[in-house]
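1. would you be able to build a 3D model of this:
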Amino acid sequence: MADREVTQDGSSVAVDTTPRRDPHGLFSPAARALGRLVGRRAKWVTVVLAVVVAAAALALGGSAEATSTTATSLPASAEAARADVLRNQIPSGGNAPAIAVFSRPGALTAADRAAVTAAQRRVVAGDRSRQGPPPQYARDGSTGLLVIPLSADLTDDQTSTTVEQLRTTLRGDLPAGLQVNVTGGPAFSADVGKIFEGADVRLLLATAGVVALLLLLTYRSPWLWLVPLIVVAVGDQVASKAVAALSRVTDLRADGAVTGITSVLVFGAGTNYALLIIARYREELRRTQDRHEAMRAALRSASPAVLASSSTVILALLSLGLADDPFTQSLGYASAVGIAIALAFALLVLPAAMVLFGRRLFWPFVPRLGQAEPTHHGFWSRVGERVTRNPVKVGLASAAVLAVLACGGFGLRIGLTSTEQFLQKPEAVVGQEQLARAFPAGTSEPTVVLTRSDQVAAVTAAVQKVDGVASVRPAGSGGGITELDAVLSADPNSSRAFDIVRDVRTAASSVPGARALVGGADAEALDAQTTAARDYRVLTPVILAIVLAVLLLLLRSVVAAVLLVLTVMATYVASMGASWFAFDHWLDFPAMALSTPLLAFLFLVALGVDYNIFLTTRAREEASEGAAARPAIVRALAVTGGVITSAGILLASVFAVLGVLPLIQLAQVGTIVGFGVLLDTLLVRSVVVPALVSIIGERWWWPSHPGPHGTSEPEPAP
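-> Take a look at the predicted model:
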């Protein structure tokens, strides 16, 4: 049905006024409520309130709670964590040694050795608590080392400052050619901290730059892109302050990695939501004269998909609270807060800000009333027609592509050593490598064995018999507990070191009455590996269940929900395989970081399903108006193809920004998610899903068909 409506220039155009069925069910009341915020007066109130709230958050949010370098990414039940608690009861147990490694090509001279002794005196003169054992020298005379005790209770910032001062002190008055590198646990913490110095600013500038460029290319307007960019950027800053405030009242650790990933998610998700809303608004402006009514119609259609998408992401992130790894828990809670704030700014602030400026905001491509919708016969419409014309052949070809990509994951290795986590070698890694060449590899961070003092001799004897233990010596005692330091011959955090730690635990626990606990850096890394494997096993089915539940509530179709979940799982497997092939053969990464598979799974499944939600909710809307399954999915692809592709490219580019930080883990997460999003956008959503809908037909909507009275018009022959 069509009516005539008079435009601003006095001409008359036909406007479609056929009543539309409401296909969105559960999310429809919220969509209608959002429409009330874009009225002629309400829009000003909404924008002003948003400005006031944002200003208050930025002024009062404060900074994140400082964290201690002793805080470990382990559950309290892990043996290494229990050993750390017990170790703190020993007077000397609150120390974390920094290792100064002195080296010269060839061998150290007598003057070099005198300089090492003088360097130790300079360090101790500044703080008597840093008095360690006398200098040690390698058998070949090439290397000397100083063990410098530092407090284990320093915050990250204090550790970075202390290590930097220590490095400056040690380099004073050294003979020409004598090099010194500080390594050990505190030095690694300091070097990681240095990577994140100014990281928020670098990430924000890089992310904002990428988003601005892609928005400009998408809209080809000199000012339209500024509105979503400003709204999302303000939302990101409000989210940052909210996370900082949360860290002060909870156990959430808002370190550089957590805040960096959260910022990327806020920008990526917020801009995706903005793209979908603006695209639907522009579409409605071609049907409706009044921009306020056009935005209300856009919100009624687009906001259910945005709400379903964001609900999936938020619930999946909150499920990380079930993890044992404190870093994973913190990332889940912080990112959930960030996505919730991004959603609020996208659905509350952005629509009101858009209608402030009217149609002129889209100049030079201003949508006119009665103008034909260009997407109906555009590129994505032709793609949909070709895919659905031969769905079986296209589906099989797509499945073959995904299978080939997945095969790249054969030989996948998980677990990086402490020296392998950096893209560029910091001083701590250089020192560790030099130390490993001249001394037993575990010298810088010995494995700690804690036992009852009356069983020291028996435990020492048992541990010394373990193959791979170079030496065992007492390192302090108190309260009836003695600490033994066992130096391992294997590289720190290597699989060989983990095997030795397991054998040490078996040997120490076999001594009757010793109640021995084994900790230290290698033991912590081993327990972290066990924790990561447990979290992956537990959380992946939980995340899948959340995604499936949201799809069922939104689409009310068991068939569609199950198949869409299977498609995002296929995307994850293919992306992991292709990325590992690139890491192993081209980028020469030694392995994947422990938490990379879980984080990649979370982001790809929770974010990847977004585009299928955007596509299938539009298809359901078309079906509710009487379209059969095949034409419904073709029309949905035609209308959403451009905006979803833009959103996918933007999200992939935003995740690629994580590469500005030289940590392998962040580079891996950014690569896997970025490639997976592109794969999902360009292949799975554009080809696989339309092919599946064409093959299955009306059964795609089972058991709740959205068409009038549960039926639809006969599907035309292909």
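2. could you use CA atoms for every contact and neighbour count after this?
-> OK.
3. hang on, isn't residue 642 packed against residue 378?
-> No: using C-alpha atoms under 8 Å, residue 642 makes no contact with residue 378, being 9.4 Å away.
4. immediately after the longest helix seen in the chain, which helix or strand?
-> Longest helix in the chain by number of residues (criterion: DSSP state H): helix 521-555. Following helix 521-555 in sequence order, the next helix or strand is helix 558-585 (DSSP states H and E).
5. just checking, what packs against that following helix?
-> Here helix 558-585 touches helix 391-406, helix 521-555, helix 596-624, helix 664-679, going by 3 or more C-alpha pairs under 8 Å, 6 or more residues apart in numbering; DSSP states H and E.
6. what packs against the third one?
-> Here helix 596-624 is seen to pack against helix 291-318, helix 521-555, helix 558-585, helix 629-656, helix 664-679 when contacts are counted using 3+ C-alpha pairs under 8 Å, 6+ apart.
7. return the set of buried residues in the third one.
-> Yep, that's helix 558-585 we're talking about. Buried residues in helix 558-585, counting neighbours by 16 or more other C-alpha atoms under 10 Å, are found at 558-561, 563-565, 567-584.
8. for comparison, sequence B:
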Amino acid sequence: MLLVGLLLGAAVLAFAPSPTEGNDAGSNLPDDAESSLAAERLASLPDGDEAPAIVVFSRDGGLDASDLQAASERAQALGEALGVEALGPIPSDDGTVALVQVPVTGDLSNEENSELVAEIRDVAAADLPDGLTTQVTGGPAVQADLGEVFSGADTRLLLVTAAVVALLLIITYRSPWLWIVPLAVIGLGDRVAAKVVDTISAWSGLAVDGSITGITSVLVFGAGTNYALLLIARYREELRGHESRHEAMRQAVGAAAPAILSSSGTVILGLLTLLLADSPFVSRIGLAGAAGLAVAVFFALVVLPAAMSLPGRWLFWPFVPKVGDDDAAHRGLWSRVGPAVTRRPAVVTLAGLLVLVTMALGALGLRTGLAQDEQFLDTPESIAAQATLSSAFPGGTASPTTIATTPDAAEDVAATASEVEGVQSATVAPGGDDQTTEIRVVLESDPGSEQALSTIERLRTAAHDVDPGSLVGGLDAEAVDEAATAASDRTTVIPLVLAVVLVMLLALLRSVVAAVLLGATTVLSYLSALGVGWLVFDHVLGWPAMDVSTPLLAFIFLVALGVDYNIFLTARAREEMAATGDATGSIVTALAVTGGVITSAGILLAAVFTVLGVLPLVLLAQLGVLVGFGVLLDTVVVRGLVTPAMVAWIGPRFWWPSRLGTGG
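-> Below you'll find the model as predicted:
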């Protein structure tokens, strides 16, 4: 099986096609959103797909005549170098900043756009007087900077993730070489999973970017290593009862596979529900994550057992398990925690739930929606240029709002728009056709601010009153539509994920009581992580809001992955309950045997998700913190304390209506 797995992996690595390239891989905007329809309608106009790059000229103390002359020369040079007509320089009223607009076509690939923006920056900065600085912003520059911050990020993420996993495996197994086997297997699985995602992207035409591949890689490493820890722990246990390592591995796979398949199946189905989301970014994460996790399960249950069986018992040196040895797990920390928490189960259960509810209260007042300049951990040039521009021009100058309307209504729509509170100006753009005319609107507020989004709502109402068929687009309009899409996706996806979790728990445990209570504690654990996370983001890190995608993605990962630990613990408790009929004793034994591996798996998964912080987006950092803390909370407080106490408090009825809960 090892050879088969390696050959399949090699074939995928060798023959997988390149992924689909696109500029909208990270978009939260569905095709039927008003801003999307506006962009599509305006793209049919001559030069309608153009988005200007804006060169910002500034000097401490203000610009003088020679600075404006130099800016004029740079505008001419840009026009000659790029074969376009650069407009400007346009000085601000206070004379501190001037801008030049350079038209850029919207049909460029990411690489072509990055090269063009780099050329604009080089030409704009050439031969300037001392003290005169240039910065380039606008849609093309933001897109180029986003691509630049992801440059090399996949490699950096992979190296840091592998290093974290290696360190934690060494600490877990205290062996100089055992860690190499699961790390090598899961590492190969991660590379194969990446190529599988590329193949899906190429066949489906769905674009992927660094954020999607990064999240998928972390999911494969985290979940794959979790399954490896569970399998290896059961293998070590079986080696104490079997002379043959092959027989021990067969028993280990037979015992661990149901829990691994149930838990991974829950996560995969949960991720696939994201395909029902309207947000392209969220649905693509669901597809990529599900594919990656399926590969991780294959490597954990097919390749890893063969790789672990090949060397023999010495792989565990210096703590080699021998036939007849006592299980050290029965003398570990969790063997003492179980009796302690089940001695007064009602008190422990209620105290644990009170702590979780108190943490969850921190989510009250949670805000979602980051402005463009709030989405990066480090400020790129395009975002810094927006701040420079906004200091002297109306906030919406760098990202004008557009209205697509009919030629007959254009003047009336423009006049009405100019009277909307928060609008600086509204002008009819030249170059329309007999069906569509563009109106360019400059807002007073900074792009992405609450004031700008409120202005968009008022602008849409006013424009629709004049021309019901008009469409308001632009970056601020997109932000409004993204927020609405995210709220709709949460309403659609969250109930489906909860249904999947309950069905999987029912199928595995055959107990309504167990499924409902375990599902409820998992959701409460998520809300607690969300509450603590929001307090940290708001009061410690100073982030004004969560990204619109963060709550839903964190829910998927925490609830679906949290069920893993539910399944690992309660599946073993059910096994013990069937043998002894003692509900309290079964959960104490299950905690003693699985507590160590669940804790190790939780710490490892939390650390791996925290590694997302090496990537440059606030969304990924927020996701890493929420999932990392939530997993630790789930493994230590919920699975280690609340669940055992709850089982002991309820007794055999925890397993109702199965025969274990009815005394049958």
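9. after superposing, what score do the chains get?
-> After superposition, the two chains reach a TM-score (TM-score structural alignment, normalised by the length of structure 2) of 0.98; 663 aligned residues with a C-alpha RMSD of 1.3 Å.
10. neighbour count: residue 642 and residue 378 of structure 1, which is higher?
-> Applying other C-alpha atoms under 10 Å to residue 642 of structure 1 and residue 378 shows that residue 642 carries more neighbours, namely 17 against 14.
11. what's the counterpart of the more buried one in structure 2?
-> Counting by TM-score structural alignment, residue 642 of structure 1 lines up with residue 596 in structure 2.
12. its match and residue 330 touch, don't they?
-> No: using C-alpha under 8 Å as the test, residue 596 of structure 2 is too far from residue 330 to be in contact (10.3 Å).
13. average distance between the host helix or strand of residue 264 of structure 1 and structure 2?
-> Residue 264 of structure 1 is part of helix 256-285 when elements are defined by DSSP H and E. After superposition onto structure 2, helix 256-285 of structure 1 lies on average 0.2 Å away from the residues it aligns with, using mean C-alpha distance after the TM-score superposition for structure 1.
14. counterpart of that helix in structure 2, which residues?
-> With TM-score structural alignment as the criterion, helix 256-285 of structure 1 aligns to 210-239.
15. please apply the same query to stretch 334-344 of structure 1.
-> Under TM-score structural alignment, the match for stretch 334-344 of structure 1 is residues 288-298.
16. mean distance between that stretch and structure 1 after superposition?
-> Per aligned residue, stretch 288-298 of structure 2 averages 0.3 Å (mean C-alpha distance after the TM-score superposition for structure 1).
17. picking up where we left off before, show me which residues of the longest helix of structure 1 are buried.
-> 521-529, 531-533, 535-536, 539-540, 542-544, 546-555.
18. so what corresponds to residue 33 of structure 2 in structure 1?
-> Checking TM-score structural alignment: residue 33 of structure 2 goes with residue 78.
19. what about its match, how many residues nearby?
-> Residue 78 of structure 1: 19 neighbours (other C-alpha under 10 Å).
20. how far away is it from residue 523 of structure 1?
-> 10 Å (C-alpha to C-alpha, to the nearest Å).
21. now swap in residue 178 of structure 1 and tell me
-> Residue 178 of structure 1 is 34 Å from residue 523 of structure 1, by C-alpha to C-alpha.
22. stretch 300-310 of structure 1 vs structure 2, average offset?
-> Relative to structure 2, stretch 300-310 of structure 1 is 0.5 Å off (mean C-alpha distance after the TM-score superposition for structure 1).
23. what range does that stretch cover in structure 2?
-> Stretch 300-310 of structure 1 maps onto residues 254-264 of structure 2, going by TM-score structural alignment.
24. likewise stretch 691-704 of structure 1?
-> Going by TM-score structural alignment: stretch 691-704 of structure 1 matches residues 645-658.
25. show me what counts as buried in the matching stretch.
-> Buried residues in stretch 645-658 of structure 2 (16+ other C-alpha under 10 Å): 645, 646, 647, 648, 649, 652, 653, 654, 655, 656, 657, 658.
26. so where do the strands sit in the stretch 401-550 of structure 1?
-> Secondary structure of the stretch 401-550 of structure 1 by DSSP state E, counting those that start in this stretch: the strands cover 447-452, 469-478, 481-488, 517-519.
27. helices and strands around the second one, which ones?
-> Other helices and strands packing on strand 469-478 of structure 1, by 3+ C-alpha pairs under 8 Å, 6+ apart, are helix 456-464, strand 481-488.
28. and residue 71 of structure 2, how many neighbours?
-> Residue 71 of structure 2, neighbours per other C-alpha under 10 Å, totals 29.
29. which ones are touching it?
-> 57, 89, 98, 100 (C-alpha atoms under 8 Å, 6 or more residues apart in numbering).
30. if we use 7 Å, what do you get?
-> residue 89 (C-alpha atoms under 7 Å, 6 or more residues apart in numbering).
31. next: the one 3 residues further on.
-> Contacts of residue 74 of structure 2 were listed using C-alpha under 7 Å, 6+ apart, and they are residue 124.
32. and it, what's its match in structure 1?
-> So, by TM-score structural alignment, residue 74 of structure 2 is matched to residue 119.
33. can you tell me how far that match is from residue 129 of structure 1?
-> 15 Å.
34. try residue 85 of structure 1
-> Following C-alpha to C-alpha, the distance that separates residue 85 of structure 1 from residue 129 of structure 1 is 21 Å.
35. ditto for residue 393 of structure 1
-> On the measure of C-alpha to C-alpha, residue 393 of structure 1 and residue 129 of structure 1 end up 73 Å apart.
36. for the one helix or strand residue 330 of structure 1 maps to, buried residues please.
-> Per DSSP H and E, residue 330 of structure 1 falls inside helix 326-344. By neighbour count on 16+ other C-alpha under 10 Å, the buried set for helix 326-344 of structure 1 is 326-343.
37. also stretch 401-414 of structure 1?
-> 402, 403, 405, 406, 407, 408, 409.
38. in three-state terms, how would residue 706 of structure 1 be classified?
-> Applying DSSP: H, G, I helix; E, B strand; the rest coil to residue 706 of structure 1 yields a three-state assignment of coil.
39. helix/strand/coil for the counterpart of residue 93 of structure 2 in structure 1?
-> Aligned by TM-score structural alignment, residue 93 of structure 2 pairs with residue 139 of structure 1. Of the three states, residue 139 of structure 1 takes coil under three-state DSSP.
40. helices of the stretch 151-300 of structure 1, start to end?
-> Along the stretch 151-300 of structure 1, counting by DSSP state H, counting those that start in this stretch, helices occupy 156-170, 185-195, 199-219, 226-249, 256-285, 291-318.
41. what's in contact with the third one?
-> Among residues not part of helix 199-219 of structure 1, those counted as contacts by C-alpha under 7 Å, 6+ apart are 225, 229, 260, 646, 650, 653, 654, 657.
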